[in-house]
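Visitor: Sharing a model that was predicted from the sequence below.
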Amino acid sequence: MDFAYDARTVELREKLLAFMDEHVYPAEAVAEEQRARLASPWDTPPVVEELKAEAKRQGLWNLFLPDAEYGAGLTNLQYAPLAEITGRSPQLAPTALNCAAPDTGNMELLAQFGDEAQKKQWLEPLLAGEIRSAFAMTEPEVASSDATNIETRIRRDGDEYVVDGRKWYISGAMNPGCKIFIVMGKTDPDGTDLRRQQSMILVPRDTPGVEVRRAMQVYGYEDHYHGGHAEVIFDGVRVPAANIVGEEGGGFAIAQARLGPGRIHHCMRLIGMAERAVELMCRRAVSRTAFGKTLAQQGVVQNWIADARVTIEQLRLLVLKTAWLMDTVGNRGAHTEIQAIKIATPRAVVDIIDKAVQAHGAGGVSQDFPLAELWAAARTLKLADGPDEVHQRSLARRELKKYL
């Protein structure tokens, strides 16, 4: 692969870096001030809508979607360095560009598997940034790392489906702008093929029987800008049969298709989070004195900084290789690399951010710096989109096949 950025990537990188400096970083403090005055903590601060309008004006919109009919038409390799930049301000930048999870994965899912009516009703307003969405898969009563365990029922009743189940950590569901849930459940719980028991169905938020019960915390954070992570109850929820996505029994395959790009997007942004942490660590190191020397002159801190730079460069190369493979041989051909980055990136970035926290002392765990929240987000990604151990299990099996 060619590691040089092509002309379009260079142009978009320069434009996005300027957008971050001129609009996003200054908006971080403004958003916090505005949030304190909102009627509900889940409402969107006005400055976020201003950022979205400016991003649209500059053509920095829907960069994640490779389908040129709906998005920017960028390859994964072109999008990777742009997603990395947005990771430097993960609360604001992805949302400002309409490139925030879970909406990105939901838009990809609808673009690939939705019918024309579903695209018209839900994909178009999502692409326009007019509404938000949620993906309801994880459940509290089962080990959701094995998706075949899911207990939510989707039962056919004439021209309707009836949905019953309990989900939690449903990202984005606390946001009042979240208008649609993509729900995964079982239409054939007794089927012999465990991977054909599940289906996906569209459930509008205002459907009777849908209850967004409470916000789930993540290491004490409620993740307001992301739209929170909710516990959601579906109690006898009736929706038209036309709301099924794809076909009955296709839910597991659709979920795998959705999660592949999502995993690389998370890893791209994680590298940006690591870069922000190193920048903060270096600024702190040259400005603070302990035992007669600046932190930058202390050998242990120098080691942290050097190790962080080596690790980030390694991770970036692996993510770029993965993006290139996804573009050239498809997600299946890049399966090993997708799992490798999903294992390696959160693990390493957690350590880098942790060292930056340590360099800041008490400030590192405070609200005065973004490090504690960055750490919580990175640590959570060792679970999200499949825990490390599931990816390790699958990756090891693929390696061992060569010798059996």
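Guide: Thanks, I have it.

Visitor: When you work out contacts or count neighbours from here on, use the C-alpha atoms and nothing else.
Guide: Will do.

Visitor: What is the burial count for the nearest residue to Arg35 once chain neighbours are set aside?
Guide: Nearest residue to Arg35, sequence neighbours excluded (Cα to Cα, 6 or more residues apart in numbering): Pro45, at 5.7 Å. Counted by other Cα atoms under 10 Å, the residues lying close to Pro45 total 19.

Visitor: Looks like Pro45 contacts Leu38 (just checking).
Guide: Yes: using Cα atoms under 8 Å, Pro45 is in contact with Leu38, at 7.4 Å.

Visitor: could you say what helices and strands the helix or strand containing Leu202 packs with?
Guide: Leu202 belongs to strand 198-204 when assigned by DSSP states H and E. When contacts are defined as 3 or more Cα pairs under 8 Å, 6 or more residues apart in numbering; DSSP states H and E, strand 198-204 sits against strand 178-186, strand 244-245, helix 251-287.

Visitor: Below is structure B, check it against A:
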Amino acid sequence: MDFQYTDKMKELVLQVREFINTEIRPVEARFRDELAANPWETPPVMDELKAKARAKGLWNLFLPKEYGDYSAGLSNLEYAPLAEEMGRSLIASEVFNCAAPDTGNMEVLAKYGNEQQKQQWLEPLLEGKIRSAFAMTEPEVASSDATNIETRIERDGDDYVINGRKFYISGAMRKSCEILIVMGKTDPDNPNRHVQQSQVLVPTNTPGVKIVRPMKVFGYDDAPEGHAEVIFDNVRVPKENIILGEGRGFEIAQGRLGPGRIHHCMRLIGAAQEAFELMAKRVNERQVFGQPMSKQGSVREDLAKSWCEIEQARLLTLKAADMMDREGNKVAKDLIAMIKVVAPNMALNVIDRAIQVHGAVGVSQDTPLAHFFSYARSLRLADGPDQVHMMQLGRTLAKQFA
């Protein structure tokens, strides 16, 4: 394995880094001010930044080569350092149209959608004109086991009728969120629990779609996208809105989550790197007990441990991305599971140390550290909790060495 960045990757990393430093960081305060005035509206400055990024060709970088005309032509391995750079800013991913949950939804439509679905929903998502959400998690069941989902999708003539309750539906609070991909059961009595589910496209303005409230994460509402509780009350959509066909929902979910999981890990490495650099700067600037903090043995150990942990996670991420490119997502599933466990825990450790050396300011709004910590902690649950990934990985290992 050769993880040396190619000249192409190096150039793109420099372009993304320069754009973040010269275009995004100077207007982050403006973004927050505009957001405070209209929490669920996309701040105007975001639209300005997206237009600049698209004009520079820094757009839809996440879609791998196999998606043809929809793709920026990058492999997963080539995208990894770019996502890492984006992860260093709380808003950069959206600027480059590389933000979850839209990335996963675009991959679903590109891979599984029919031509009409692509034209109606994928193309405006790729152009950054609309936003989307993926509605799977439910409050009444253990949604880490997707076969538990209880939302019903029932055929009624030329329509499907949807009834159920979802929550923590990321992106659904945003007013520009126009489409939901909803997972529910079309055949709940099928003895094969993995073909009971289907996924269907539901426009957010469909009668019966009720956005109940934003769900917070450690007190953050994560506006403008938010995490909504949504009720589907006799929601009726045309039968043509089913994706791939009845009984294919679990299959689609597995295909969607692989790339999404590793994208989160790539961004988390960027967040951890940003936290590390803030920590390293802080310990050189602050005086404690008559000398710089950097002279304290415990501080030096924290710096060293953090550097080791970031590099370990980065290398595992690159290995998983390389395997996805060479062998496919299914073959790489164990490596994806490994990094999905490793990266959030690594980021939590590094960010926590950075918070500690910052003192009170580390938990304030004056640095991104508290928000980074909230994001990293939620990712020990999102796209499958640690325990599920370790259970499946352990099962594979037990069989392998039996």
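Guide: The structure has been received and is ready for your questions. What you are looking at is a predicted structure, and each value in this text was computed from that prediction instead of being measured.

Visitor: ok, the residue nearest to Arg35 of the first structure - contacts?
Guide: The neighbourhood of Pro45 of the first structure, defined by Cα atoms under 8 Å, 6 or more residues apart in numbering, consists of 31, 34-35, 38.

Visitor: Give the equivalent position in the second structure for it.
Guide: Under the alignment (TM-score structural alignment), Pro45 of the first structure pairs with Pro43 in the second structure.

Visitor: Can you tell me how far that match is from Val217 of the second structure?
Guide: Noted for Pro43 of the second structure: a distance of 21 Å to Val217 of the second structure, by Cα to Cα, to the nearest Å.

Visitor: what's the answer for Arg248 of the second structure, then?
Guide: 31 Å.

Visitor: who does the helix or strand encompassing Glu48 of the second structure touch, helix- and strand-wise?
Guide: Per DSSP H and E: Glu48 of the second structure is located in helix 44-55. In terms of contacts (3+ Cα pairs under 8 Å, 6+ apart), helix 44-55 of the second structure is packed against helix 28-37, helix 92-95.

Visitor: Quick one: these as JSON lines, columns for distance to Arg314 of the second structure and mean neighbour count too.
Guide: JSON lines is the format used below for these (distance: least, Cα to Cα, whole Å; neighbours: other Cα atoms under 10 Å):
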{"stretch": "helix 28-37", "distance to Arg314 of the second structure": "27", "mean neighbour count": "15"}
{"stretch": "helix 92-95", "distance to Arg314 of the second structure": "18", "mean neighbour count": "23"}
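
Visitor: mind checking which of those helices is nearest Gln400 of the second structure?
Guide: Checking those against Gln400 of the second structure by Cα to Cα gives helix 92-95 as the closest, at 38.1 Å.

Visitor: Name the next helix or strand downstream of that closest one, please.
Guide: Criterion used, DSSP H and E; the element after helix 92-95 of the second structure is helix 102-112.

Visitor: Give me the mean deviation of that following helix from the first structure.
Guide: When the first structure is overlaid, helix 102-112 of the second structure sits 0.2 Å from its aligned residues on average, using mean Cα distance after the TM-score superposition for the first structure.

Visitor: counting contacts, what elements does that helix pack onto?
Guide: Looks like helix 102-112 of the second structure contacts helix 123-126, strand 131-135, helix 249-285 (3+ Cα pairs under 8 Å, 6+ apart).

Visitor: what's the closest of the ones you listed to His389 of the second structure?
Guide: Using Cα to Cα, those put helix 249-285 closest to His389 of the second structure, at 11.1 Å.

Visitor: Where in the first structure does that closest one fall?
Guide: Counting by TM-score structural alignment, helix 249-285 of the second structure corresponds to residues 251-287.

Visitor: Going by neighbour count, which residues of the matching stretch are buried?
Guide: By 16 or more other Cα atoms under 10 Å, the buried positions in stretch 251-287 of the first structure come out as 251-252, 254-255, 257-278, 280-282, 284-285.

Visitor: Same check on stretch 118-133 of the second structure?
Guide: 118, 121-123, 125-126, 128, 130-133.

Visitor: and what of stretch 297-315 of the second structure?
Guide: 299, 302-303, 306-307, 309-310, 313-314.

Visitor: Just the ones of the residues you listed in helices?
Guide: Within those, residues falling in helices by DSSP state H are 299, 302-303, 306-307, 309-310, 313-314.

Visitor: out of the residues you listed, who's nearest Lys111 of the second structure?
Guide: Arg314 (27.5 Å).

Visitor: The closest one -> the first structure?
Guide: Using TM-score structural alignment, Arg314 of the second structure pairs with Arg316 in the first structure.
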